[in-house]
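1. I need the structure of the sequence given here:
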Amino acid sequence: MDIDRRRQEAAEYRRKPRLIEDSEIPESIVKASQHFINEEKESQKEKFAFESIGRRKRKEVDYSQDLMSDRDWLRSIDEDVEDDDDDEAESRKKRRGRKERGKKRRYIGDDDDEPPKRKRASPEITSVLNKLHEALITFKTSSGKQLAGAFEQLPSRRELPDYYEIIEKPMDLNKVKRKIRDGKYRSVQDMGNDIRLLCANARKYNIDG
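-> This next block holds a predicted model:
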């Protein structure tokens, strides 16, 4: 039915078939974007710290197991991220002490007008973001279909020129990966914003395309 409808729409409106249907947008990715926001709200008061990562064995999660539901998948991510927050309280005190001592060493004559440089993401944040990105990429349905496949790499401008006319800020999971690698995401929420943009772009193209 979907194939017939696509062909009919393409013939009637003289355009290429849709890149992806609304019904094909993985619910897990949509939910994950909200999950990222919730995680950031919980961790805003404290910075991520992983001083004891090497002292404990992480829970291994098989995101590709056939019978795992979207809810189970998100719960697995949530549990893994919460494990990484266990050491925050202890390290927060140490970091706060160092920060206060650093402030005392500043001189009044310092140039306060110079805009602060944007810092790269910490290795700890990068580790969390890589884990979440990998979870999105590898998650599969019970039939073995990789849900993120349509979002991993956008078609080129030559292959789908009308997409780039409709979508102002194209986004795919490969671009998200590059931004993680380059340290451009300083929080889970930053990455979540791009995941939401990715899903919004797919919906917009389906409606306007």
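2. CA atoms for contacts and neighbours, from now on please.
-> Noted.
3. Give me the helices and strands touching the longest helix seen in the chain, please.
-> Taking DSSP state H as the criterion, the chain has its longest helix at helix 188-208. When contacts are defined as 3 or more Cα pairs under 8 Å, 6 or more residues apart in numbering; DSSP states H and E, helix 188-208 sits against helix 27-43, helix 123-138, helix 161-166.
4. tell me the angle of that helix relative to helix 27-43?
-> Angle of helix 188-208 versus helix 27-43, following axes from the mean of the first three to the mean of the last three Cα atoms, to 10 degrees, is 150 degrees.
5. let's see this one next to it:
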Amino acid sequence: MTDYVITPAHTPSIAVKGSDARFPLRRVFCVGRNYREHTREMGHDPDREPPFFFMKPADAVVPAEGVIAYPPLTSDLHHEVELVVAIGKGGVDISPEEAFSHIWGYGLGIDLTRRDLQAQAKKFSRPWEWAKAFDESAPSIPLQPVSAVGHPSSGKIWLNVNGEQRQLGDLADQIWSVSEVISHASKSVTLKAGDLIFTGTPAGVGALQPGDEVTAGIDGIGELRFTLGRG
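-> As a prediction, the model looks like this:
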């Protein structure tokens, strides 16, 4: 038995729909600008850029229910609704044709972003971590295995704030498909079981205020509802 100088942190995990078992989390990768209209609204060319990635800590994944805290250091917190892919089998240099065999299941999550800190980081060519990797920045619903939902390649993805539509798109609008995202990521790092991939967000991202109610969904995957805390 290994001795540690401090008590080790518990293993982060996410619920599995209809099961008491949980999916252990290792790393959380996020794809930037993977929908054409969102890429344009952020001021970039969707036809020239390969997929790129940033990361969140595994313990940023929290249940998308109840109250999610409004984070410190920002006055411009944005919502980004995303299809989440759970990796069940690791690999390196995975081909797009092989990618689906590495997927355990799918879910729905929100990439919360401190947009003002992100803009500052971009201005000074600094990393994005403080904009993306804060506490409770990835509220998500329970995962569902492939056996329950298949491999969704189309379907409505949406997000409302206080009942008003903000984001609306289709999974078919992704520039890089799920299999291509997995293949591309695995050329840079060895993917392993327990990794999550947030696959990008459609257009319509915008600011949230304390007290806002967020609802979102993806056809065939599920829906979420939470309230943003008042700090």
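6. For the two chains, what TM-score is obtained?
-> Overlay of the two chains. TM-score (TM-score structural alignment, normalised by the length of the first structure): 0.23; 89 aligned residues with a Cα RMSD of 6.5 Å.
7. returning to that earlier point: what residues sit buried inside the longest helix of the first structure?
-> For helix 188-208 of the first structure, burial by neighbour count (16 or more other Cα atoms under 10 Å) applies to 188-189, 191-192, 194-199, 201-203, 205.
8. Could you work out which of the helices and strands packed on helix 188-208 of the first structure reaches nearest to R6 of the first structure?
-> helix 161-166 (16.4 Å; Cα to Cα).
9. next helix or strand past the closest one?
-> Heading C-terminal from helix 161-166 of the first structure, the first helix or strand you meet, by DSSP states H and E, is helix 173-181.
10. Could you figure out how far that next one is turned away from helix 188-208?
-> Put simply, helix 173-181 of the first structure runs at 160 degrees to helix 188-208, going by the same axes, to 10 degrees.
11. give me the element E9 of the first structure is part of.
-> Here E9 of the first structure sits within helix 2-13, counting by DSSP H and E.
12. possible to save the buried residues of helix 188-208 of the first structure as a markdown table with distance to K131 of the first structure?
-> Putting the buried residues of helix 188-208 of the first structure into a markdown table (distance: Cα to Cα, whole Å) gives the following:
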| residue | distance to K131 of the first structure |
| --- | --- |
| V188 | 11 |
| Q189 | 14 |
| M191 | 12 |
| G192 | 13 |
| D194 | 16 |
| I195 | 14 |
| R196 | 18 |
| L197 | 20 |
| L198 | 18 |
| C199 | 20 |
| N201 | 24 |
| A202 | 24 |
| R203 | 26 |
| Y205 | 29 |
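13. Can you tell me which of these is nearest Q8 of the first structure?
-> Checking the buried residues of helix 188-208 of the first structure against Q8 of the first structure by Cα to Cα gives Y205 as the nearest, at 17.5 Å.
14. In the one helix or strand K94 of the first structure maps to, which residues are buried?
-> Using DSSP H and E, K94 of the first structure maps to helix 88-104. Judged by neighbour count (16+ other Cα under 10 Å), helix 88-104 of the first structure contains these buried residues: 88, 91-92.
15. would you turn those into JSON lines with distance to R178 of the first structure?
-> Conversion of those to JSON lines gives the following (distance: Cα to Cα, whole Å):
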{"residue": "E88", "distance to R178 of the first structure": "27"}
{"residue": "S91", "distance to R178 of the first structure": "29"}
{"residue": "R92", "distance to R178 of the first structure": "29"}
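16. quick check, nearest of those to D162 of the first structure?
-> For these, the residue nearest D162 of the first structure by Cα to Cα is E88; the value is 47.1 Å.
17. From Y106 of the second structure, how far out is L168 of the second structure?
-> Distance from L168 of the second structure to Y106 of the second structure, counting by Cα to Cα, to the nearest Å: 19 Å.
18. higher neighbour count, these two?
-> Higher neighbour count among L168 of the second structure and Y106: Y106, with 28 against 19, using other Cα atoms under 10 Å.
19. show me what contacts that one?
-> Y106 of the second structure makes contact with 83-86, 143-146, 149, 221, according to Cα atoms under 8 Å, 6 or more residues apart in numbering.
20. Can you give me the distance of it to F198 of the second structure?
-> 10 Å.
21. between these two, what contacts are shared?
-> Common neighbours of Y106 of the second structure and F198 (Cα under 8 Å, 6+ apart) are 83-85.
22. what residues are up against the nearest residue to C199 of the first structure once chain neighbours are set aside?
-> Excluding its sequence neighbours, the residue lying closest to C199 of the first structure (Cα to Cα, 6 or more residues apart in numbering) is V30, at 6.9 Å. Shown in contact with V30 of the first structure (Cα under 8 Å, 6+ apart): 195-196, 199.
23. quick one: G217 of the second structure and R114 of the second structure, what's the gap?
-> The gap separating G217 of the second structure from R114 of the second structure is 22 Å, by Cα to Cα.
24. typo on my end, L208 of the second structure
-> 10 Å.
25. Give me the more crowded residue out of those two.
-> R114 (26 against 18).
26. separation between the more buried one and A131 of the second structure?
-> For R114 of the second structure, the distance to A131 of the second structure (Cα to Cα) stands at 5 Å.
27. G222 of the second structure now?
-> Counting by Cα to Cα, the gap from G222 of the second structure to A131 of the second structure is 27 Å.
28. more crowded one of those two?
-> Each of G222 of the second structure and A131 has its neighbours counted (other Cα under 10 Å); A131 has more, 21 against 16.
29. where's the more buried one, which helix or strand?
-> helix 129-132.
30. Show me what that helix is packed against.
-> strand 52-56, strand 113-114, helix 115-123.
31. for the ones you listed, which one sits closest to K156 of the second structure?
-> Across those, closest to K156 of the second structure is strand 113-114 (Cα to Cα), at 22.2 Å.
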